[in-house]
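Enquirer: Turn this into a structure:
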Amino acid sequence: MLTRIMCIAIIFSILFALMSSLGINQIGGQATALDYGYSLLMLALLISLKKDHNRFTLVLTTFLLISFLLSLSALVTVFFDEFRAIWFYLLILVAFMLGGPKSGIFFTLLSLLAIIATHVFLAPFGTATLASIVVGLVVMSLVLAAFCSQVNRYLQHIEKQNAELNYLANKDPLTEVLHSKSYCQLTKKYIERAQELNENLSILYAGLDNLDRLKEKYGSQIRNLALQHVITIIKEHFHHQELLTQVGEEKICIILPERDAIAAQSLAINIRNAVRERLFDYGKDKIPLTLSIGIAALNDNDEEIRSIQIRADKGLIKAKFCGGDEVKICHFFEELSTEKL
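Expert: So this is what the prediction gives:
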């Protein structure tokens, strides 16, 4: 929006200057030169903003200050009272629109001070004209401040809703783990980064042991609560880069950047032991849980995350086959040997 406003300012300042140069609208030689100079300054600011949008605040502040000085020059040089202060209204409107309430109030006070000072020391207004200008600027400023405040509240509300929608779109509200779609998008970036930088990456597949027996005894509702209990324990062992999602109804998938199979195994053992040691509170009962975990590490031949997940799942199956409460690594060569068989 700032670029469009600056373009409009450039066009009209050049237009007024040309009309004066052609004798269509006499604004005086000094005002004509100021309009030409203002156009060149605005063009330089516009080019600067186009090159780097991070300069927005600096360019906006400079634009408002230069526009204020041009409005001040019109206040002194223009002969007709009805046109001397009109530019301050536009200046204040832009200040509120793009700079917010603080910027708008600042330029309102600055404009009032300039108008009153000009009236007292340089070129007095008619009494009625001065009163109209002051009241008009104050009322306009109050209305714009109220409008900006309402817009800010609305934007905060929208941001809060977007944050909630983003949370619901990416995470399960019960277990607070990533949905599969978001997980796949992130893991794709992780595996591409690991391959590009030649870094380690491992995946854990974890599953509760004897979950069917628990559901038979306590009901199917225990599944989500038990998984939530386990996920809470798992997250306590995370640092900051790990990703976690739920696969199907009973499996938990964890991606571990910068960790080889041995480091992943050490973490998996710690998680398994923590789950075993911390009893699950379910009503009046304290239920012991055990976790089986399969591990797979990134191999040079892996082109997508799915191939590593398959090996991790095979490691989980192997851990459960051994009686549960186990941690098993499935190496790439094991997968090949299994396929040959």
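Enquirer: rest of the way, CA atoms for contacts and neighbours
Expert: Fine.
Enquirer: Leu70 is in contact with Leu34, isn't it?
Expert: Yes: the criterion here is Cα atoms under 8 Å, and Leu70 meets it with Leu34 at 7.3 Å.
Enquirer: What residues of stretch 229-242 count as buried?
Expert: Applying a neighbour-count criterion of 16 or more other Cα atoms under 10 Å, the buried positions in stretch 229-242 are 229-231, 233-234.
Enquirer: which of those residues sit farthest apart?
Expert: Spatial extent of the buried residues of stretch 229-242 (Cα to Cα) is set by the pair His229 and Ile234 at 8.9 Å.
Enquirer: mind checking the SS state of Gln241?
Expert: coil (DSSP: H, G, I helix; E, B strand; the rest coil).
Enquirer: Before we compare anything, build this one as well:
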Amino acid sequence: MFSAYMWFIHWLVKRLTAFIDHLVHLDQQANYDELTGIRNRANFDSISASVFDFYQTRQLPVTVVMFDIDHFKQFNDQYGHLTGDQVLKHITHLFEQRLLKVTSHGQLFRYGGEEFVILFRGLTASDVQKIMVSIVQYGRQTPLVVDGQSLNITVSMGITALQPTDPDFNTWLNRVDKALYQAKQQGRNRVTTEKTTQTFDD
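Expert: Below you'll find the model as predicted:
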């Protein structure tokens, strides 16, 4: 009788473990990017309304960054899609590791393709710009090397803080999208913060 009871407990633990593993796997698929391992756009979209409501109601600083890899298609066309994947992983690793070094406030998402978003709770746009410039400049000291060749990877970036007049999250997001567009229009390898653009070489 006791052995049958122990067998049942062992079977039950195995089933529960398998069920929990399945739930974790589903969560990973739903909320994390398969290639880079970071949070995906679905995850970003799922928290956007609550982030907006919390910080807008309390009038606390929160800043969003949107950036993409300049001329990413050329990496795929010239070196192949495997190298393109390496570029995405390299940029992800660079930003993730440096964010951990310099601040605990930044949350990185792959927004789609070669485009990324970072959400900074409790920081102003000027604070965030300093962090972003330092990360990009650090990245130049640690380039991606493929088949003995150092790849010149640059990014264009928009930065904007939540404003008291923003009626909803999409208004805020559209503003950072326009800031990114401005950085690209003015020559790429640039950051636009609240409509002011500077090159990362400055």
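Enquirer: After superposition, what is the TM-score?
Expert: Once superposed, chain against chain, the TM-score is 0.86 (TM-score structural alignment, normalised by the length of the second structure); 193 aligned residues with a Cα RMSD of 1.9 Å.
Enquirer: now the buried residues of stretch 229-242 of the first structure in JSON lines, with distance to Ser39 of the first structure and secondary structure?
Expert: As requested, those are exported to JSON lines (distance: Cα to Cα, whole Å; DSSP: H, G, I helix; E, B strand; the rest coil):
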{"residue": "His229", "distance to Ser39 of the first structure": "66", "secondary structure": "helix"}
{"residue": "Val230", "distance to Ser39 of the first structure": "66", "secondary structure": "helix"}
{"residue": "Ile231", "distance to Ser39 of the first structure": "62", "secondary structure": "helix"}
{"residue": "Ile233", "distance to Ser39 of the first structure": "64", "secondary structure": "helix"}
{"residue": "Ile234", "distance to Ser39 of the first structure": "62", "secondary structure": "helix"}
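Enquirer: From those, pick the one nearest Cys322 of the first structure.
Expert: Closest approach to Cys322 of the first structure among those (Cα to Cα): Val230, at 20.8 Å.
Enquirer: quick one: what's aligned to the closest one in the second structure?
Expert: Alignment note (TM-score structural alignment): Val230 of the first structure maps to Ile91 of the second structure.
Enquirer: just the strands in the first structure please.
Expert: For the first structure, the strands defined by DSSP state E occupy 201-208, 243-247, 251-257, 280-282, 285-287, 291-297, 327-329.
Enquirer: Out of the ones you listed, which gets nearest to Gln185 of the first structure?
Expert: Closest to Gln185 of the first structure of these, according to Cα to Cα: strand 243-247, at 11.3 Å.
Enquirer: for that closest one, packing partners?
Expert: Packed against strand 243-247 of the first structure by the contact rule (3 or more Cα pairs under 8 Å, 6 or more residues apart in numbering; DSSP states H and E) you find helix 180-197, strand 251-257.
Enquirer: Which stretch of the second structure lines up against the last one?
Expert: Under TM-score structural alignment, strand 251-257 of the first structure corresponds to residues 115-121 of the second structure.
Enquirer: now do the longest one
Expert: Aligned using TM-score structural alignment, helix 180-197 of the first structure spans residues 41-58 in the second structure.
Enquirer: That stretch: which residues count as buried?
Expert: By 16+ other Cα under 10 Å, the buried positions in stretch 41-58 of the second structure come out as 41-44, 48, 51-52, 55-56.
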